[in-house]
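Asker: no sequence for this one, just the structure:
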């Protein structure tokens, strides 16, 4: 192959790679459980994993119907919401709690950054599989 043809082939390859990378959506980093645990520090003023505080416990949160922890006093809005906490519902709620559920007693403004919410949800998922939460669920 001639030097001119090799140069043309390289140029075409570079053009194709640039076009493909521009057309591909940027990849998002996988949620970071450790970072999520650090972000959970924002929540501990009102919540704990295993006990109810100002807000209900977070053990067993994923898959649980909103407003369903026994003996916890929820707002009427939360009790009537029919939300089942999955990743999507948590993401929407954590972004702007009062916008998603007006009348909720959760007064926190929310977590505006999508990455922060993803990391926080990853931590909640991980923590819910820990022995401490499994033991609470079995009681």
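Answerer: That came through fine. As the structure is a prediction and not an experimental result, all values here were calculated from the model.
Asker: for the rest of this, base every contact and every neighbour count on C-alpha atoms.
Answerer: Fine.
Asker: what's the longest helix in this protein?
Answerer: Criterion DSSP state H: the longest helix present in the chain is helix 3-23.
Asker: elements contacting the following helix or strand past it?
Answerer: Sequence-wise, the next helix or strand downstream of helix 3-23 (DSSP states H and E) is helix 33-39. Counting by 3 or more CA pairs under 8 Å, 6 or more residues apart in numbering; DSSP states H and E, the packing neighbours recorded for helix 33-39 are helix 114-128.
Asker: contact partners of the helix it packs on?
Answerer: Contact with helix 114-128 is made by 31-37, 39-40, 49, 58-62, 87, 90-91, 94-95, 111, 133-134, as judged by CA atoms under 8 Å, 6 or more residues apart in numbering.
Asker: identify each buried residue in that helix, please.
Answerer: For helix 114-128, a neighbour-count test (16 or more other CA atoms under 10 Å) marks 115-125, 127-128 as buried.
Asker: let's bring in a second model and compare:
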């Protein structure tokens, strides 16, 4: 019985990892629409929008060299999955006065996929292995 439980747990872990990889791959496709303003990766630079490397766990308005709106700098937000999901659905509702001009991403699956993709990138832009 004990070996069955261990085998089941290992199978579940493998499926979870595979699902996350699939979500990240789908999220990369979602990110195509974000690329007009944002970059990720080791060579990412601020553009119309700030670099999104290391987004989760970071305080809003803190990427060096990017000119944030006062609304963003003073929002008090620390990015996590729930805050990001709410923000990306309607940025101007979450942070009134933000410079981000984006109608919003409404589909929860696509938001989850985008989140999985962005979570791969550390502060240095390297993908977690």
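Answerer: Good, I have the coordinates. Note that this is a predicted model, so its numbers are computed, not measured.
Asker: after superposition, what is the TM-score?
Answerer: Taking TM-score structural alignment, normalised by the length of structure 2 as the basis, the two superposed chains have a TM-score of 0.75; 104 aligned residues with a CA RMSD of 1.8 Å.
Asker: the helices in structure 2, which residues?
Answerer: 2-31, 70-73, 81-89, 91-94, 108-119.
Asker: so how far is the longest one from its chain's centroid?
Answerer: Using CA atoms, centre = their mean, to the nearest Å, the mean C-alpha position of helix 2-31 of structure 2 is found 19 Å from that of the whole chain.
Asker: between the helices of structure 2, which one is nearest to residue 61 of structure 2?
Answerer: Residue 61 of structure 2 sits nearest to helix 70-73 of all the helices of structure 2, at 4.3 Å, using CA to CA.
Asker: where in structure 1 does the closest one fall?
Answerer: Residues 76-79 of structure 1 are matched to helix 70-73 of structure 2 when aligned by TM-score structural alignment.
Asker: the longest helix of structure 1 corresponds to what range in structure 2?
Answerer: Using TM-score structural alignment, helix 3-23 of structure 1 pairs with nothing in structure 2.
Asker: isn't residue 48 of structure 1 up against residue 57?
Answerer: Yes - Residue 48 of structure 1 lies in contact with residue 57 (CA atoms under 8 Å); the separation is 5.3 Å.
Asker: can you find the partner of residue 95 of structure 2 in structure 1?
Answerer: Matched to structure 1 by TM-score structural alignment, residue 95 of structure 2 sits across from residue 101.
Asker: what's around its match, how many residues?
Answerer: Neighbourhood size, residue 101 of structure 1 [other CA atoms under 10 Å]: 16.
Asker: how much space between it and residue 18 of structure 1?
Answerer: Going from residue 101 of structure 1 to residue 18 of structure 1 by CA to CA, to the nearest Å gives 44 Å.
Asker: then residue 60 of structure 1?
Answerer: 46 Å.
Asker: which of these two has more neighbours?
Answerer: Neighbour tally, residue 60 of structure 1 and residue 18, criterion other CA under 10 Å: the higher count belongs to residue 60, 20 against 11.
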